[in-house]
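Engineer: Quick one, structure for this:
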Amino acid sequence: MELRKHLVSVLNLITLALSIPILGAGIWLASVHHTDCVRFLQGPVIAIGLLMFLISIAGFVGAYLRITWLLWVYLLFMFLLIVLLFCFTVFSFAVTNKGAGEVLSGKGYKDYRLGDYSSWLQRKVKNADTWNHIKSCIMDAHVCDGLGVYKLASDFYKAELSSIQSGCCKPPTVCNFLFINATYWGRPLNEDADPDCHRYSYVQSELCFNCDSCKAGIVDKVRHDWKKVAAVNIVIFFLLIIVYSAGCHSFHKAQEEGTYTRYGKGII
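Structural biologist: Got it, this is the predicted structure:
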């Protein structure tokens, strides 16, 4: 029965290892969103990964020292963690399932409309305090400076702009602004086509940072990053179920055989 006696410890080491990709995903989100200061997802991801890490340590200690009550605490909190991870993953897919950039004929970039995305993400960026913070960060990051290389309209229209550059650095295509250079445009021919046509500023430090298209560009970037993290989470979710089920079975058998005692002294 020596194999069964150590199996729970091994399973906890596996869950400890599985917590690392979740922590890594949260740190990755914080790193890729550093320039636009989007801070409403990576916090929960890091918290879930850290909780899983701590729970796994408790389970390992309980299994190694054969402390029954600590293993019961581990199994309870691991079950709650699995439920939490499931709910969070479903929520992530729900809020990122809707929305995409609009493909434009003859253009290398896309246009972005805020109304195409989930209402939850829209509310986040429409909050004045949140948006002022995000806007300040993307302005400080000078995301539009790299567009200066495009001197000709034909070159600019072929450019593969990021969602943030497309939404924040230029006016919406539907407004039909006259191209002068990548960050300076002449008066629109169709200024009533979209409210953003009036929000675009000729001041180089402002451009379209107050436009809904800029908010949409931020949301689109967040959406793509969240979908990657959600995919990692769902894989880990199913692995956790397998590990948890095996752990419950092994712990139950070990108790029947007297491997664990209440105070941590093994009978075997």
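Engineer: From here on, just use CA atoms for contacts and neighbour counts.
Structural biologist: Fine.
Engineer: middle-most residue in the chain, spatially?
Structural biologist: The residue at the geometric middle of the chain, judged as the C-alpha nearest the mean C-alpha position with CA atoms, centre = their mean, is Trp226 (3.2 Å).
Engineer: just the helices in the stretch 51-200 of the chain please.
Structural biologist: Taking DSSP state H, counting those that start in this stretch as the test, the helices found in the stretch 51-200 of the chain are 68-96, 119-126, 128-140, 153-158, 163-168, 196-199.
Engineer: Point out the most buried one among these.
Structural biologist: Here the criterion is mean neighbour count by mean count of other CA atoms under 10 Å, and of the helices of the stretch 51-200 of the chain the winner is helix 163-168, at a mean of 25.
Engineer: So what's the gap between it and the chain middle?
Structural biologist: Mean C-alpha position of helix 163-168 versus that of the full chain (CA atoms, centre = their mean, to the nearest Å) differs by 19 Å.
Engineer: what packs against it?
Structural biologist: The contact analysis (3 or more CA pairs under 8 Å, 6 or more residues apart in numbering; DSSP states H and E) places helix 163-168 against strand 110-111, helix 212-256.
Engineer: Which of those has the highest mean neighbour count?
Structural biologist: Each of the helices and strands packed on helix 163-168 was assessed for mean neighbour count using mean count of other CA under 10 Å. The highest is strand 110-111, with a mean of 22.
Engineer: ok, residues contacting that strand?
Structural biologist: 101-104, 161, 163, 166-167, 172-173, 213 (CA atoms under 8 Å, 6 or more residues apart in numbering).
Engineer: and Gly24, what element?
Structural biologist: Take DSSP states H and E as the rule and Gly24 turns out to sit in helix 2-32.
Engineer: List the buried residues of that helix.
Structural biologist: Residues 5-16, 18-23, 25-30 are the ones in helix 2-32 that count as buried (16 or more other CA atoms under 10 Å).
Engineer: got it, and stretch 32-52?
Structural biologist: Applying a neighbour-count criterion of 16+ other CA under 10 Å, one finds 33, 35-38, 42, 45-46, 48-52 buried in stretch 32-52.
Engineer: Let's compare: structure for the following, please.
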Amino acid sequence: MALSNNVIGAINFVAVLLSIPIIGAGIWLSTEPDNSCINILQWPVIILGILILVVALAGLVGGFWRIPWLLIFYMVAMLVLIILLACLVVFVYMVTVRGHGHIEPSRSYLEYKLDDFSGFLRRRVRSTYKWERIRTCLSSTSMCAELNQSYRMAQDFFNAHITPLQSGCCKPPTECGYTFVNPTYWISPINTAADMDCLAWSNEQTQLCYSCDSCKAGLLANLKKEWRRADIILLITLVALIWVYLIGCCAFRNAKTEDLFRKYKQGYT
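Structural biologist: Prediction:
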């Protein structure tokens, strides 16, 4: 029994370690400017990681100190958390399966359309009240100013691989036909009727295209890219957690069998 309990404790120590990449993924998301402005995914990921850490610690204590009720709590609670993590992994995949950039002639960067993304993500930016808060947060960053420091010539900028957020918020849509002065200053549009964003563009450095649908789409494209990376981490951790959980269940069952066999031998003698 002691050996089995030690094995269960060691397995739960691995579960403790597996909570770290989950918490780390949430913290990484919270440090990204776009995620910190919209605040959707990072806190559920962090909270779920912390809960897995707490439950794994309970299993660790229950295994090494032979506390059966704590091990039973670990088995039930960890199963629930694994199911929640699996649901989160599937949810992130489903809401990010749509949304892609559009190629424009003579441009290396992509353009983004709001309607290309899932309804869940679009609802996060459609509300005027929500977007005003997000817009204020985005405009306080240096992402657009960095473009002016990096690209002086029009062709250099057109050949640049800028982020979706920069493509959507820091410049007017290519189809409007604005003339390049610098990455955040454009003049003489050819076709202002091509898109409502053509009229929304402003050379005022605090405005730019932050009120454009292209900026909302660029934000969602950035979120999609970062959420997909986080989802890969969560998926790998989920598979490892399931493996650890199944081994722990087997060890717990063997421990109970050893205990019953020992009690049977004592009663027989």
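Engineer: rewinding a little: of all the helices of the stretch 51-200 of the first structure, which lies closest to Tyr112 of the first structure?
Structural biologist: Taking CA to CA, helix 163-168 is the member of those nearest to Tyr112 of the first structure, at 6.3 Å.
Engineer: check the fit of that closest one onto the second structure and give the mean distance.
Structural biologist: Between helix 163-168 of the first structure and its aligned partner residues in the second structure, the average distance after superposition works out to 0.9 Å, using mean CA distance after the TM-score superposition for the first structure.
Engineer: Contacts for that helix, please.
Structural biologist: In this structure, residues lying in contact with helix 163-168 of the first structure by CA under 8 Å, 6+ apart are 101, 109-112, 143-144, 207-211, 213-218, 220-221.
Engineer: Could you do stretch 17-32 of the first structure as well?
Structural biologist: Residues from elsewhere that reach stretch 17-32 of the first structure (CA under 8 Å, 6+ apart): 39, 41-50, 52-53, 225, 229, 232-233, 236.
Engineer: Over to stretch 246-253 of the first structure?
Structural biologist: Taking contacts as CA under 8 Å, 6+ apart, the residues outside stretch 246-253 of the first structure that touch it are 4, 7-8, 11, 75.
Engineer: Relative to the second structure, what is the average displacement of it?
Structural biologist: Per aligned residue, stretch 246-253 of the first structure averages 1.1 Å (mean CA distance after the TM-score superposition for the first structure).
Engineer: Please state the offset of that stretch from the chain centre?
Structural biologist: So, by CA atoms, centre = their mean, the centroid of stretch 246-253 of the first structure is 34 Å from its chain's centroid.
Engineer: Next: stretch 95-108 of the first structure.
Structural biologist: Going by CA atoms, centre = their mean, the spacing between the C-alpha centre of stretch 95-108 of the first structure and its chain's C-alpha centre is 19 Å.
Engineer: Please apply the same query to stretch 213-227 of the first structure.
Structural biologist: The offset between the C-alpha centroid of stretch 213-227 of the first structure and the centroid of the whole chain comes to 10 Å, using CA atoms, centre = their mean.
Engineer: Identify the residues contacting it?
Structural biologist: 29, 36, 38, 41, 92-93, 95-96, 99-101, 111-114, 117, 121-122, 125-126, 131, 163-168, 172, 196, 208.
Engineer: In the first structure, what stretch matches stretch 226-234 of the second structure?
Structural biologist: Matched against the first structure by TM-score structural alignment, stretch 226-234 of the second structure falls on residues 225-233.
Engineer: That stretch vs the second structure, average offset?
Structural biologist: Following superposition, stretch 225-233 of the first structure is found to deviate from the second structure by 0.7 Å on average (mean CA distance after the TM-score superposition for the first structure).
Engineer: where does that stretch sit relative to the chain's centre, distance-wise?
Structural biologist: What separates the centre of stretch 225-233 of the first structure from the centre of its chain is 6 Å, taken as CA atoms, centre = their mean.
Engineer: and if you look at stretch 140-148 of the second structure?
Structural biologist: Between the mean C-alpha position of stretch 140-148 of the second structure and that of its chain there is a distance of 23 Å (CA atoms, centre = their mean).
Engineer: Over to stretch 161-170 of the second structure?
Structural biologist: For stretch 161-170 of the second structure, the separation from the chain centroid amounts to 19 Å (computed by CA atoms, centre = their mean).
Engineer: And stretch 107-121 of the second structure, by the same measure?
Structural biologist: Relative to its parent chain, stretch 107-121 of the second structure has a centroid offset of 17 Å by CA atoms, centre = their mean.
Engineer: can you check stretch 77-97 of the first structure too?
Structural biologist: On the basis of CA atoms, centre = their mean, stretch 77-97 of the first structure is displaced by 13 Å from the centre of the chain it belongs to.
Engineer: again, but for stretch 192-210 of the first structure
Structural biologist: With CA atoms, centre = their mean, you get 28 Å for stretch 192-210 of the first structure.
Engineer: cool, and stretch 208-220 of the first structure?
Structural biologist: Stretch 208-220 of the first structure has its average C-alpha position 18 Å from the chain's average C-alpha position, going by CA atoms, centre = their mean.
Engineer: how about Thr184 of the second structure, what does it touch?
Structural biologist: The contact partners of Thr184 of the second structure, taken as CA under 8 Å, 6+ apart, are 144-145, 147-148, 170-171, 203, 205, 208.
Engineer: residue in the first structure matching it?
Structural biologist: If you follow Thr184 of the second structure across to the first structure using TM-score structural alignment, you land on Thr183.
Engineer: Can you report how many residues lie near Asp115 of the second structure?
Structural biologist: Neighbouring residues of Asp115 of the second structure were enumerated by other CA atoms under 10 Å; the total is 12.
Engineer: Chain neighbours aside, what residue packs nearest to it?
Structural biologist: Among residues not flanking Asp115 of the second structure along the chain, Arg122 sits closest, at 7.7 Å (CA to CA, 6 or more residues apart in numbering).
Engineer: From Gly59 of the second structure, how far off is that neighbour?
Structural biologist: Distance of Arg122 of the second structure to Gly59 of the second structure, computed by CA to CA, to the nearest Å: 41 Å.
Engineer: ditto for Asn39 of the second structure
Structural biologist: In this structure, Asn39 of the second structure and Gly59 of the second structure are 32 Å apart, going by CA to CA.
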